[in-house]
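In: The amino acid sequence is not available; the structure is as follows:
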């Protein structure tokens, strides 16, 4: 029996008569002070949608009962994607199918999109430390995509940089400011290779599920956003189902945003930053041109079949967003943020203690944190402040 079986069995504990008695008629009508008919839309705001949801859920409950115990079911409703012979993938298909119908039955993504570009700029500049290039590129790309009246319906951002430099943080800040519920919004999905696509032998099943999830979100939301963490570790075979989804015609009426986080080109980005430091130049002097051209050259000459290389060949990447390696001052700011997030007061001594626990490279100069700010929060958990 699959892992989702206990969840499905719990659904059966709901008392069927409660849903069977649902009245799915329209809003109630009554007489006003002067005898006119008035629809009680204010009092029943959302009631009809909830009634429809309850009725839909009860219908699927009946289907599920027939699915589990076909010998007790006289009228088998066989959904197109369900199989009565197996219980593994079909339980996931059932839940996915029900979820899709729920989204179609009402506007559950209404008021979910904020597109707060002012808040986005404030959060990026305040929380993503040492990344003037990434912050500028993200703001420019999203503002152009969201505001300009053009035919571009798919924005593909490719984040590149060393681990711990802020790629995940920037992606999370984007979702927090574009959507009311951030990464919990029904308009957003985050995919992690090790979590969502762990077994190479299941790639064919992953391809079907990935395409279906993206299509469901895109059909229900006018502005879906998909984040692929560690995109360079995605199974190569999975790319075949991913590429068509990046074309505007595949997103129907939606304006989709795809963000890929990758370590491809990180060594080249670090080399540029190191050369500036050795030349006595400030990192703020580094421009996008200083990194964009070498980064594209490295990706185009890559001999592997990474996602970034394939996206570049097919000209599907809208913007490359580089993340520079972090210096000691940036790691201190990360430590300060982590301490304040716990509601604690920080001191210079505490910040220095965090720095002393980290590894800095190159071996001679020891300028950049080898893992950026990735281990800062964990270090603070074991410190006495």
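Out: Nice, I can see it. All figures in this text were calculated on a predicted structure; none of them were measured in a lab.
In: all contacts plus neighbour counts: C-alpha atoms, from now on.
Out: Fine.
In: All the strands of the stretch 201-350 of the chain, residue numbers only.
Out: 225-228, 256-262, 319-323 (DSSP state E, counting those that start in this stretch).
In: Centre-most residue in the chain?
Out: The residue lying closest to the centre of the chain (Cα atoms, centre = their mean) is residue 190, at 3.1 Å.
In: so that residue sits right up against residue 231, yeah?
Out: No. Taking contacts as Cα atoms under 8 Å, residue 190 lies outside contact range of residue 231: 11.2 Å.
In: right, and the helix or strand after the helix or strand where residue 123 lies?
Out: Element membership for residue 123 (DSSP states H and E) is helix 117-127. Per DSSP H and E, the first helix or strand lying C-terminal to helix 117-127 is helix 132-147.
In: Determine the set of other helices and strands touching that following helix.
Out: Contacts defined by 3 or more Cα pairs under 8 Å, 6 or more residues apart in numbering; DSSP states H and E place helix 132-147 against helix 117-127, strand 319-323.
In: The same query, at a cut-off of 10 Å, please.
Out: Under the contact definition 3 or more Cα pairs under 10 Å, 6 or more residues apart in numbering; DSSP states H and E, helix 132-147 sits against helix 117-127, strand 154-161, helix 167-178, helix 288-300, strand 319-323.
In: alright, now check it against this:
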């Protein structure tokens, strides 16, 4: 991970130690719950893939890895008309906002059934929740029993499972704190988790989204709040080089990297230190540039053959 994730020393340190502790303890007291926070493009999904690729032979394609996307799997507005008819069908087990109560409960019950069924088959299952900030409030309260300190629930052990939550919530707070530390003379490499963790926890609890007023946060069941720092130009350049390497260009010329960097914008407005989109969108831009260069370097005969294909 260290050679592929750039500018995120806190992430590497926290995640690696958390996973080692969880797996080498033998009998963990609870499931491992980590919450990743930061601007888009900082590497939250990328690190999640590294985790699953390290733990399972088939990586993220393993049947023991379960991925949920906020808007896709919990489409609150789209389902409102359908589930409004179900009001009163479910008992008040969870604290859902009144206006979305029947929808929220149905999502919760579905989520609990899915987790229960899959952990029954494999104790070492991993559940990844993306776009937590776009999930309806209250839905993730359904996860609380599974990340709490229980030996088992109805004969099923959940202590070995992993729950990872990805959210843009806290991104602005992390950036603001980064600027404060930088202006005080502290080097980025010297930032510590304590500089960010409490700010992230409070932000996740109070901002709109799946963790708003969450019982999991209130009960201190999230083991690690992991800050993904905004990426600087030097980090984005490393991402660009990595994308070229993935496509067989092992030593890309500086001019090629500069060409990709022209499309990267930086902020905040005054400082213009951090990439607004992190390392997102770079993959397709690199691929497009490589194809463009191939096409440019073709002879007329090559080009005729290429276009015929």
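Out: Everything's here; your move. Computed from a predicted structure; not experimentally measured.
In: Please work out the TM-score for the two chains.
Out: In this superposition the chains share a TM-score of 0.78, using TM-score structural alignment, normalised by the length of structure 2; 261 aligned residues with a Cα RMSD of 2.1 Å.
In: returning to that earlier point: quick one: the helix holding residue 123 of structure 1 to chain centroid distance?
Out: Relative to the chain's own centre, helix 117-127 of structure 1 is displaced by 18 Å; criterion: Cα atoms, centre = their mean, to the nearest Å.
In: what packs against that helix?
Out: The contact analysis (3+ Cα pairs under 10 Å, 6+ apart) places helix 117-127 of structure 1 against helix 132-147, helix 167-178, helix 328-341.
In: Aligned counterpart of residue 109 of structure 2 in structure 1, please.
Out: Under the alignment (TM-score structural alignment), residue 109 of structure 2 pairs with residue 208 of structure 1.
In: Give me the neighbour count for its match.
Out: Neighbour count for residue 208 of structure 1, taken as other Cα atoms under 10 Å: 12.
In: Apart from its chain neighbours, what residue comes closest to it?
Out: residue 241 (7.9 Å; Cα to Cα, 6 or more residues apart in numbering).
In: Counterpart of that neighbour over in structure 2?
Out: Match for residue 241 of structure 1 (TM-score structural alignment): residue 142.
In: Residue 359 of structure 1 pairs with which position in structure 2?
Out: Per TM-score structural alignment, residue 359 of structure 1 is aligned with residue 265.
In: what do you get for residue 327 of structure 1?
Out: Counting by TM-score structural alignment, residue 327 of structure 1 corresponds to residue 232 in structure 2.
In: OK, contacts around the residue lying closest to that match once chain neighbours are set aside?
Out: Spatial nearest neighbour of residue 232 of structure 2, chain neighbours left out: residue 274 (4.7 Å); criterion: Cα to Cα, 6+ apart. Contacts for residue 274 of structure 2 (Cα atoms under 10 Å, 6 or more residues apart in numbering) come out as 175, 229-236, 264-268.
In: so how far is residue 291 of structure 2 from residue 274 of structure 2?
Out: Going from residue 274 of structure 2 to residue 291 of structure 2 by Cα to Cα, to the nearest Å gives 29 Å.
In: could you list every residue that touches the aligned residue in structure 1 for residue 35 of structure 2?
Out: Residue pairing (TM-score structural alignment): residue 35 of structure 2 is matched to residue 158 of structure 1. Residue 158 of structure 1 makes contacts with 167, 228, 231, 258-262, 264, 308, 311, 317-322, as judged by Cα under 10 Å, 6+ apart.
In: Between residue 190 and residue 231 of structure 1, which contacts overlap?
Out: Shared contacts of residue 190 of structure 1 and residue 231 (Cα under 10 Å, 6+ apart): residue 259.
In: If we ignore the residues flanking it in sequence, what's nearest the alignment partner in structure 1 of residue 121 of structure 2?
Out: Residue 121 of structure 2 maps onto residue 220 in structure 1, with residues paired by TM-score structural alignment. Nearest residue to residue 220 of structure 1, sequence neighbours excluded (Cα to Cα, 6+ apart): residue 103, at 6.1 Å.
In: Tell me the helices and strands packed up against the helix or strand harbouring the one you found.
Out: Assigning secondary structure by DSSP H and E places residue 103 of structure 1 in helix 88-105. The contact analysis (3+ Cα pairs under 10 Å, 6+ apart) places helix 88-105 of structure 1 against helix 5-11, helix 47-68, helix 203-220.
In: Is it correct that residue 231 of structure 2 is in contact with residue 41?
Out: Yes. Between residue 231 of structure 2 and residue 41 there is a contact under Cα atoms under 10 Å: 8.5 Å.
In: Can you find the partner of residue 164 of structure 2 in structure 1?
Out: Taking TM-score structural alignment, the alignment pairs residue 164 of structure 2 with residue 259 from structure 1.
In: pretty sure its match is in contact with residue 246, am I right?
Out: No. The pair residue 259 of structure 1 and residue 246 does not pass the contact test of Cα under 10 Å, sitting 11.0 Å apart.
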